[in-house]
Each structure stands twice: as C-alpha cells, then as structure tokens.
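*Asks:* Build me a model from this:
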Amino acid sequence: MMKKILLSLVVLLLTTLCYAQDLPQVTLRDLNGKPVPTSSFLKSGKPIIVSFFGTWCKPCLRELDAIQEVYADWQDETGVTLYAICINEGADVQKIRPTVHAHNWDFVVLSDANADLKRAMNVSAVPALFVLDASGKILHQRTGYVEGSEDELLAVLRKAKAVPPTK
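*Replies:* Below is the predicted model of the structure:
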C-alpha cells in the first residue's frame, strides 16, 4: 500500500514538473494594446527568451540593456527572439512605451498588467529570465541579474538551437 502511495506521489510530481516546463498559454498586450497570445512565441521554430521586468527595476533595465548590446549577434547565430514582459500594473502601464524608447530596445516588449503570465510561470521577483527551446520547453531560468552573465545565456541558446522542435 505504501509503495502505491509513493508511486502515485512520484507520478504526480513528475507530471507537475513536466507541465511546468511548458510555456503557459495566456494573452499579453503589445505596446499598442493589441492582444498577443504566448502561443505565437513558438511559431518561428527557434529558441526564445522570456524576460520579466518592471520599468522601476534598475537590475531589470541593466540586464535588458546588456542583452540589447549582443541581441543582433545572438539572433544571427541562434535565431532567438526575446520577449521582454513588463509587469507594470495600473497607471504604471503608461511608463512602458517611454522606457522602451529611452533604452532603444529592438526586441519584443509586451505588457502583463494582469500578471497572468507572471503567475503561470511562478515569477515572484524581477528580473526573471527563462530560455525556452522551439517547442516551449524551459531549458534555463534565473531570478536576478549578474553583470556579465550574457555568456552563460549564449551557451544555453546554443544548446536550445541544437534541440529539434517537437510537434
């Protein structure tokens, strides 16, 4: 009896872990307020980065600025697309567009004002960054930013590029 309970718990845990490894399906908003489903992130068949930030978060802005410096090279090498997900809420949503323009970011910036994706991905603090393969499996995640960690991210992206997408 105890073995069956333990086996059931292990199966439940593994199922939960496997489920948590996929990109959740929610709808975000672009800078013009247009809905963008997260399912559209996977259409390219290339790896993606999902980076949660707040316009008030200095480490978040430093991380995104550092990635911006190497983003074009990363795209050329791995085909990656970065989705910067702003968690600003209420009136602070109006600060997203000016922040993006002030920093001259070339990647996709979306709003998660209702915190749907943030909750679904269990993000409790920003910056929070996820690298996913082309099928939406999470290969790497971290919270916080350490200057110079872009080399580590590039190594993960190279591995993600090598993983064939599952259909």
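*Asks:* C-alpha only now, for contacts and for neighbours.
*Replies:* OK.
*Asks:* tell me what the top helix by length along the chain is packed against?
*Replies:* Taking DSSP state H as the criterion, the chain has its longest helix at helix 58-78. Using 3 or more CA pairs under 8 Å, 6 or more residues apart in numbering; DSSP states H and E as the contact criterion, the neighbours of helix 58-78 among helices and strands are strand 48-53, helix 150-162.
*Asks:* for the helix or strand just after it, the distance to its chain's centre please.
*Replies:* Stepping forward along the backbone from helix 58-78, the first helix or strand reached (DSSP states H and E) is strand 81-86. Between the centre of strand 81-86 and the centre of its chain there are 6 Å (CA atoms, centre = their mean, to the nearest Å).
*Asks:* Can you report how many residues neighbour Val70?
*Replies:* Taking other CA atoms under 10 Å as the criterion, the count of residues near Val70 is 13.
*Asks:* Tell me how far it lies from Ile49.
*Replies:* When distance is defined by CA to CA, to the nearest Å, Val70 is 13 Å away from Ile49.
*Asks:* Another for comparison:
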Amino acid sequence: MKKSWIAIMILLGLVAYGGYDYVSKSSAKTEEAGNTGETSLEKGTEKGQLAPDFVLHDLQGREVRLSDFQGKTVLINFWATWCPPCRIEMPHMQKFYEDYHSKDIVIIGVNLTPSEKTIDSVQAFVDEQRLTFPIVLDMEGSVTQTYRIAAYPTTYLLDSKGVIREKFRGAIHYEIMKDAVAKIR
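*Replies:* Below is the predicted model of the structure:
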C-alpha cells in the first residue's frame, strides 16, 4: 500500500510539473510576441489568419514585400492579362486606388506571370489601363500556390495587422471594395 501511495504522489508531481511547464512556456511565447510586435495568429489563407508574407519584383525589377505595407489596409489582387473578368475589374481597382491610397490603403496586383505569353504583354496591359498601383510578377507561381489561387481574379483584403478579413473569388467592383474596407476600419 505504501508503494502505491508513493507511485501516486510521483505521478501527481509529474502531472503538476507538466502543467506548470506548459503554462510557463505559453506565457513566455505570449510575452515574446507582445515584445516583438508579432501576433500569435496562425499564418494561412483563410479569414482570420495572418496572410503569408512574400517578396516579388515589380515591372521595374524592384523588390516588393507584403510586410512593407504593415500598418496599411491591403488588397492583394491575383490577375492575368488574358482573363476577361480581370480586365473588367482593373478600372475599378485603379479608381479605388486613386481614391483611397492617401488613406493608407494599398492595392498590390500580383500577376500570374507563368500563364502570360510574355512579360511585355503585362507591361503593355498596365500601360493601356494606366495602372499606378504596385504590380508584381509571380514568375515562379510560388505566391499563387501559397495563396491557393484556383480562380482568377482572386482578391484578399488584409487589415493593418496583415490579418485576412475578406477573400473574393471572381471580379469585384468599386462599391464592393469600398464596403469591405469600411467594415474593417
């Protein structure tokens, strides 16, 4: 009987230590995230998740990082020149950008470059549409894959902390962008 009590006491001690260790590590992670300004949200491509960061190059070869826009509301628009709904949507994107970029709202147009005939066709489209928001080239398709793009266009709306608040599959217009941004600000 005495050996059973000792075994039970040792077992309770191990369980208590395991609980203490778990709680102290969780607290340390929370404090660490708070000290670095990081969020403890899971990264992913669904609403409520922290959008995965990416680095792509624009048409002039300059590096563009999603994390460079931290603190701003961001629309990430995945598109291609050959896509009819994308072509219809672009004037709305441009108008929205013109009206809202001074209010810390950014649009990043991620071109599905592997699907294009040439990079020159992307530049010609941008010139034709007079697009002034950042256009980046997903040369390898890696960002398109990370964001699980299955339909063109697809637009993600991120809040100022980089959290996905909306995900639109298919073309959207000015009023949809305006209403979606108003809901998160």
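*Asks:* Any idea what the TM-score is?
*Replies:* Here the TM-score for the pair of chains, by TM-score structural alignment, normalised by the length of the first structure, is 0.75; 140 aligned residues with a CA RMSD of 1.9 Å.
*Asks:* Contacts for the longest helix of the first structure, please.
*Replies:* Counting by CA atoms under 8 Å, 6 or more residues apart in numbering, the neighbours of helix 58-78 of the first structure from elsewhere in the structure are 46-47, 52-55, 80-81, 103, 105-107, 126-127, 144-145, 147, 150, 154, 157-158, 161.
*Asks:* tell me the angle that helix makes with strand 81-86.
*Replies:* Between the axis of helix 58-78 of the first structure and that of strand 81-86 there is an angle of 160 degrees, by axes from the mean of the first three to the mean of the last three CA atoms, to 10 degrees.
*Asks:* mind listing what's buried in helix 58-78 of the first structure?
*Replies:* For helix 58-78 of the first structure, the neighbour count (16 or more other CA atoms under 10 Å) marks 59-64, 67-68, 71, 74, 78 as buried.
*Asks:* which residue ranges form the helices in the second structure?
*Replies:* If you assign secondary structure with DSSP H, the helices in the second structure sit at 2-36, 84-100, 119-129, 142-146, 174-184.
*Asks:* Identify the residues contacting the spatially most central residue of the first structure.
*Replies:* In the first structure, the C-alpha nearest the mean C-alpha coordinate belongs to Val50, at 1.4 Å (CA atoms, centre = their mean). Residues near Val50 of the first structure by CA under 8 Å, 6+ apart: 82-85, 129-132.
*Asks:* Trace it over to the second structure, please.
*Replies:* Correspondence of Val50 of the first structure to the second structure, assessed by TM-score structural alignment: Ile76.
*Asks:* which of the helices and strands packed on helix 58-78 of the first structure is buried the deepest?
*Replies:* For those, the largest average neighbour count (mean count of other CA atoms under 10 Å) is found in strand 48-53, namely a mean of 24.
*Asks:* average distance between it and the second structure?
*Replies:* Its match in the second structure and strand 48-53 of the first structure itself, once the structures are fitted together, sit a mean 0.4 Å apart by mean CA distance after the TM-score superposition for the first structure.
*Asks:* That strand relative to strand 81-86, how many degrees between them?
*Replies:* Using the same axes, to 10 degrees, strand 48-53 of the first structure lies at 20 degrees relative to strand 81-86.
*Asks:* that older thread, I'd like to know which of the helices of the second structure is closest to Leu59 of the second structure.
*Replies:* helix 119-129 (7.1 Å; CA to CA).
*Asks:* what stretch of the first structure lies opposite the closest one in the alignment?
*Replies:* Residues 93-103 of the first structure are where helix 119-129 of the second structure lands, counting by TM-score structural alignment.
*Asks:* And the matching stretch, what's buried?
*Replies:* By neighbour count, with 16+ other CA under 10 Å as the criterion, the buried positions of stretch 93-103 of the first structure are 93, 96-97, 100.
*Asks:* Please tabulate the helices of the second structure in TSV, including the columns distance to Val55 of the second structure.
*Replies:* Conversion of the helices of the second structure to TSV gives the following (distance: least, CA to CA, whole Å):
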stretch	distance to Val55 of the second structure
helix 2-36	21
helix 84-100	21
helix 119-129	18
helix 142-146	9
helix 174-184	24
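*Asks:* quick one: which of those is nearest Gly61 of the second structure?
*Replies:* helix 119-129 (11.8 Å).
*Asks:* Mind giving me the packing neighbours of that closest one?
*Replies:* Identification of packing neighbours for helix 119-129 of the second structure by 3+ CA pairs under 8 Å, 6+ apart yields no helix or strand.
*Asks:* Asn111 is in contact with Ala80 of the second structure, correct?
*Replies:* Yes. Using CA atoms under 8 Å, Ala80 of the second structure makes contact with Asn111 at a distance of 5.6 Å.
*Asks:* And the helices of the second structure: which comes nearest Ala51 of the second structure?
*Replies:* Distance to Ala51 of the second structure, taken as CA to CA, is lowest for helix 142-146 among the helices of the second structure, at 9.9 Å.
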